[in-house]
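Visitor: Could you look at this predicted model? Sequence included:
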Amino acid sequence: MHDAKAWIFDLDGTLTLAQHDFVAIREELGIPADEDILGYLEKLPEDQASELSRQLDAIELRLARDVAAAPGAARLIRHLRDTGKQVGILTRNLHSVALSSLEVLGIADCFEPEHILGRAEALPKPDPAGIHHLLGLWSVEPKEAVMVGDFRFDLEAGRAAGCRTCLLHEHDSWPGLADLHLPDCERLLVYLQGFADTH
């Protein structure tokens, strides 16, 4: 991972502490428990999907007020930027929520606005379109990039794009999808700095 030129991050649960209670969100929106929220909305008639999307936006904006940084997130992003890496965000949230969260984390200055992709800027993960878009902007080959996240959609998107994948989660719940598994940003930073210190 140390030689990767570009790092693409999920947001909620990866750079921030996980705060989306998806069970509660589904209940609030009246979405069946076994359905992916965005996938379910795509199957609805346009007027119904539009109304539920508006409600989902409001929920996310409400949650954004209480966002908290994951351990080591800010220092990890600054380390990557300071060592000349490209960094981007690919989230299933709103762009405005992502930008607000990055401002709360104190690292909004590390990202160009066009390098922050929400669900309106790219097809939601696990579709790899957002990754391909960012790599195109950076002129970086997929094998030179890492997709980092806390859920299988992040890993599946990275795999589909031909990138390396890094799971940041206490448990390796999707063995075979992650090239690297660490509990959080803090440990990923230690991993990268440790390699730099010995080479």
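Guide: That came through, no problem.

Visitor: Going by C-alpha atoms from here, please, whenever you check contacts or count neighbours.
Guide: Noted.

Visitor: got a list of contacts for stretch 84-94?
Guide: Surrounding stretch 84-94, the residues in contact under the criterion C-alpha atoms under 8 Å, 6 or more residues apart in numbering are 4-12, 57, 60, 77, 80-81, 98, 110-111, 115-120, 124-125, 130-131, 134, 138.

Visitor: Give the buried residues for it.
Guide: When burial is assessed from 16 or more other C-alpha atoms under 10 Å, stretch 84-94 yields the following buried residues: 85-94.

Visitor: what about Val148, which SS state?
Guide: Classification of Val148 into helix, strand or coil gives strand, according to DSSP: H, G, I helix; E, B strand; the rest coil.

Visitor: typo on my end, it should be Glu28
Guide: Secondary structure for Glu28, judged by three-state DSSP, is helix.

Visitor: what about it, neighbour count?
Guide: By the criterion of other C-alpha atoms under 10 Å, Glu28 has 13 neighbours.

Visitor: That one and Phe151, how far apart?
Guide: Glu28 sits 22 Å away from Phe151 when distances are taken as C-alpha to C-alpha, to the nearest Å.

Visitor: can you check Ala145 too?
Guide: From Ala145 over to Phe151 (counting by C-alpha to C-alpha), the distance is 18 Å.

Visitor: if we can go back for a sec, just the buried subset of the contacts of stretch 84-94, please.
Guide: So, by 16+ other C-alpha under 10 Å, the buried ones in these are 4-12, 57, 60, 77, 80-81, 98, 110-111, 115-119, 124-125, 130-131, 134.

Visitor: Restricted to strands, list the buried residues of stretch 84-94.
Guide: Using DSSP state E, 86-90 are the members of the buried residues of stretch 84-94 that sit in strands.

Visitor: ok, structure two:
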Amino acid sequence: MREAKAWIFDLDGTLTLAQHDFVAIREELGIPADEDILSYLKTLPQAQAGELSRQLDAIELRLARDVAAAPGAASLIRHLRDSGKQLGILTRNLQSVAVSSLEVLGIADCFEAEHILGRAEALPKPDPAGIHHLLELWSVEPHEAVMVGDFRFDLEAGRAAGCRTCLLHEHNGWPALADLHLPDCERLLMYLRDSVANP
């Protein structure tokens, strides 16, 4: 993947330590346990969906105060930035939460504001619209980009967009969707540095 020109990252659980307890969030919002939160909200009447969306926003903003970097996240992002790669964020969270998290991680300066897409700026993953939007901004072809995340939605979005996919998770539950599987950002950085040292 060392030839890739663009790297698009998920946020929670990828660049940050996973902190969203989705079971608890569903309980707090009264959403059935087996439902995807954002997909479920779309099925509700507008007034009810709006109220639950505001509650979800408040939960995410609350969680953002305690964000912590995943191992190697800042070093990985700075390595890619210093290597001349295009960098983007595609998250199902709020854009403001993403920006705040990147500031806490000390890497907000590595991302242009228009390259940080939350659920209001692009259709939520697994829809590939956000990836397509970023690639168009960068004039980069899908096969020249990598979508990095910790969940199948990230991989499905990358696949649908025609990108390479990288799963950062201890276990690979979706081997057919991941072109590369590593446990965390630290190991991905080691992989990229080793690729440079041993082309």
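Guide: The structure has been received and is ready for your questions. Here the structure is a predicted model, which is why all the values come from computation and not from measurement.

Visitor: hmm, back to that, pipe the buried residues of stretch 84-94 of the first structure into JSON lines and attach distance to Leu182 of the first structure per row.
Guide: Written out in JSON lines, the entries for the buried residues of stretch 84-94 of the first structure read as follows (distance: C-alpha to C-alpha, whole Å):
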{"residue": "Lys85", "distance to Leu182 of the first structure": "20"}
{"residue": "Gln86", "distance to Leu182 of the first structure": "21"}
{"residue": "Val87", "distance to Leu182 of the first structure": "19"}
{"residue": "Gly88", "distance to Leu182 of the first structure": "20"}
{"residue": "Ile89", "distance to Leu182 of the first structure": "19"}
{"residue": "Leu90", "distance to Leu182 of the first structure": "19"}
{"residue": "Thr91", "distance to Leu182 of the first structure": "20"}
{"residue": "Arg92", "distance to Leu182 of the first structure": "22"}
{"residue": "Asn93", "distance to Leu182 of the first structure": "23"}
{"residue": "Leu94", "distance to Leu182 of the first structure": "27"}
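
Visitor: Nearest to Ser50 of the first structure among those residues?
Guide: Proximity of the buried residues of stretch 84-94 of the first structure to Ser50 of the first structure was ranked by C-alpha to C-alpha; the top entry is Leu94 with 14.4 Å.

Visitor: thinking again about what came up before, neighbour count: Ala145 and Phe151 of the first structure, which is higher?
Guide: When Ala145 of the first structure and Phe151 are compared for neighbours, Ala145 comes out ahead with 26 against 19, by other C-alpha under 10 Å.

Visitor: Give me the nearest residue to that one, chain neighbours excluded.
Guide: Using C-alpha to C-alpha, 6 or more residues apart in numbering and skipping the chain neighbours, the partner closest in space to Ala145 of the first structure is Ala6 (4.6 Å).

Visitor: any idea how far that neighbour lies from Ile131 of the first structure?
Guide: If you measure Ala6 of the first structure against Ile131 of the first structure using C-alpha to C-alpha, the figure is 10 Å.

Visitor: Contacts only, for the residue nearest in space to the middle of the first structure.
Guide: Of all residues in the first structure, the one closest to the mean position by C-alpha atoms, centre = their mean is Asp10, 0.8 Å from it. Contacts were defined as C-alpha under 8 Å, 6+ apart; by that measure Asp10 of the first structure touches 89-91, 147-150, 154.

Visitor: repeat that for 6 Å
Guide: 89-91, 149 (C-alpha atoms under 6 Å, 6 or more residues apart in numbering).

Visitor: Same question for Pro183 of the first structure.
Guide: 168-170.

Visitor: just how off-centre is stretch 11-23 of the first structure within its chain?
Guide: Centroid displacement of stretch 11-23 of the first structure relative to its chain, using C-alpha atoms, centre = their mean, to the nearest Å, is 10 Å.

Visitor: oh, I was asking about stretch 52-71 of the first structure
Guide: Stretch 52-71 of the first structure has its C-alpha centroid displaced from the chain centroid by 14 Å (C-alpha atoms, centre = their mean).

Visitor: same thing with stretch 32-40 of the second structure?
Guide: On the basis of C-alpha atoms, centre = their mean, the separation between the geometric centre of stretch 32-40 of the second structure and that of its chain is 19 Å.

Visitor: what's the span of that stretch, first residue to last?
Guide: In stretch 32-40 of the second structure, first residue to last residue: 9 Å (C-alpha to C-alpha).

Visitor: Great, nothing more from me.
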